[in-house]
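>>> have a look at this fold, sequence not included:
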């Protein structure tokens, strides 16, 4: 443990702060040596015009940055103009789409109304045709019933007449019918 403490104490005693305890303008004083080295370094910098070079470099960098900022502003303004143009086009396209949808709806409504009218007309035509068919069928049925009734009546009268007529009356009736037909034909 003592060995560790002694070297640490020796390291603390040999620092530059302990060496600066003599006269200031002596080469043994580290503060003076550091000051001289710093002034010499500054003199070398001034001799080689490093501050002017640094100033020119900083001015050039500032000019470059200013140019980049101007270019960035220009690009930003161009981008904003382009964005506004696209937004305007988007609104125009949206308005056109709305008009197309509106027109399509109105055309669909007109088509639906026309289809409804056409359907009603078709139904009316079919109803009229069906009524005509019903009336025709009804008339045919009435004719059939009349014809059937006439046939039944003729058959019944034939039977009645046949039972009540004598053979002489039949011959006279046939002769009269022949004369009547002959008169009508000539």
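That came through, no problem. These figures come from a predicted structure and were not determined experimentally.
>>> only C-alpha atoms for contact and neighbour calcs from this point on.
Fine.
>>> what's the spatially most central residue of the chain in contact with, if anything?
In the chain, the residue lying closest to the centroid (CA atoms, centre = their mean) is residue 97, at 9.5 Å. Not one residue lies near residue 97 by CA atoms under 8 Å, 6 or more residues apart in numbering.
>>> name the helix or strand for it, please.
Residue 97 is part of helix 50-164, with elements assigned from DSSP states H and E.
>>> show me what secondary structure element comes after that helix.
helix 167-185.
>>> which strands and helices lie in contact with the helix or strand hosting residue 37?
Taking DSSP H and E as the criterion, residue 37 maps to helix 30-47. If you count contacts as 3 or more CA pairs under 8 Å, 6 or more residues apart in numbering; DSSP states H and E, helix 30-47 packs onto no helix or strand.
>>> residues of it that come out buried?
Using 16 or more other CA atoms under 10 Å as the test for burial, helix 30-47 gives 30-32.
>>> do the same with stretch 74-93
Per 16+ other CA under 10 Å, stretch 74-93 contains no buried residues.
>>> residues making contact with that stretch?
By CA under 8 Å, 6+ apart, stretch 74-93 touches no other residue.
>>> try 10 Å this time
Stretch 74-93 is touched from outside by 68-73, 94-99, with contacts defined as CA atoms under 10 Å, 6 or more residues apart in numbering.
>>> for stretch 121-139, same thing?
115-120, 140-145.
>>> list the contacts for the residue of the chain most remote from its centre?
In the chain, the residue that sits farthest from the middle, by CA atoms, centre = their mean, is residue 168; the gap is 103.1 Å. By CA under 10 Å, 6+ apart, residue 168 lies in contact with residue 174.
>>> hold the first one in mind and look at this next one:
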């Protein structure tokens, strides 16, 4: 290795310097991995864009979502599903959210904000449901599926940790020779 150095701050307010081991939250960048994974499952004819959620997740607790929302609606934020970033979510003890299904209580019983396909509204909850679809169809945990499909493929070793404020995870990746 010719140079190994970190620059900048991991926390601008506290002026905490970055280190070569600093982990960064990916936040909504994780949606890219989710969308690509869904499209690959479609390409393999395991699911389809116009498939209703209930056909894949027959026990999904919200009847309207089961019977009206398609994968396409979830992907393009036209499902009518809302968000899970509520006061109740932020009051959760750190470490209490360990799996995708742990997010469901924060939005699963909410009514659809509009009929699916009627309009656009950014939906983190919709991408939780897409993650659950990936788990169901692949028979793997979402995080394991993404790590295997993308990070192992490009020969990166990544140490992941689920963090409280994002169902996407923080990665510390090392390029393998």
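Perfect, I can see it now. In this text, all values refer to a predicted model and were calculated from it rather than measured experimentally.
>>> TM-score them against each other, please.
Scored against TM-score structural alignment, normalised by the length of structure 2, the superposed chains reach a TM-score of 0.17; 58 aligned residues with a CA RMSD of 5.9 Å.
>>> helices or strands up against the host helix or strand of residue 135 of structure 2?
Assigned by DSSP H and E, residue 135 of structure 2 belongs to helix 124-138. Where contact means 3 or more CA pairs under 10 Å, 6 or more residues apart in numbering; DSSP states H and E, helix 124-138 of structure 2 is packed against helix 30-43, helix 53-56, helix 71-75, helix 142-146, strand 166-175.
>>> what's the closest of the ones you listed to residue 10 of structure 2?
Checking these against residue 10 of structure 2 by CA to CA gives strand 166-175 as the closest, at 12.9 Å.
>>> re the thing from before, out of the helices and strands packed on helix 124-138 of structure 2, deepest packed?
Sort those by mean neighbour count, taking mean count of other CA atoms under 10 Å, and helix 71-75 sits at the top with a mean of 23.
>>> what helices or strands is it leaning on?
Against helix 71-75 of structure 2 (3+ CA pairs under 10 Å, 6+ apart) you get helix 30-43, helix 53-56, helix 124-138.
>>> show me what secondary structure element comes after it.
Toward the C-terminus from helix 71-75 of structure 2 - assigned by DSSP H and E - lies helix 87-90.
>>> buried stuff in that following helix?
residue 89.
>>> helices or strands next to it in the packing?
Under the contact rule (3+ CA pairs under 10 Å, 6+ apart), helix 87-90 of structure 2 is packed against no helix or strand.
>>> ok so, going back, kindly reformat the contacts of stretch 74-93 of structure 1 as a markdown table containing distance to residue 41 of structure 1.
Below are these laid out as a markdown table (distance: CA to CA, whole Å):
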| residue | distance to residue 41 of structure 1 |
| --- | --- |
| 68 | 35 |
| 69 | 36 |
| 70 | 39 |
| 71 | 40 |
| 72 | 41 |
| 73 | 42 |
| 94 | 71 |
| 95 | 74 |
| 96 | 75 |
| 97 | 76 |
| 98 | 77 |
| 99 | 80 |
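>>> can you name the two of those that sit furthest apart?
Spanning the widest gap among those are 68 and 99, at 45.4 Å by CA to CA.
>>> how many residues are close by residue 158 of structure 2?
Counted by other CA atoms under 10 Å, the residues lying close to residue 158 of structure 2 total 15.
>>> now do the same for it: helix, strand or coil?
Following DSSP: H, G, I helix; E, B strand; the rest coil, we place residue 158 of structure 2 in the strand state.
>>> quick check, it in contact with residue 170.
Yes - using CA atoms under 10 Å, residue 158 of structure 2 is in contact with residue 170, at 9.3 Å.
>>> got any residues that touch both of those two?
Common neighbours of residue 158 of structure 2 and residue 170 (CA under 10 Å, 6+ apart) do not exist.
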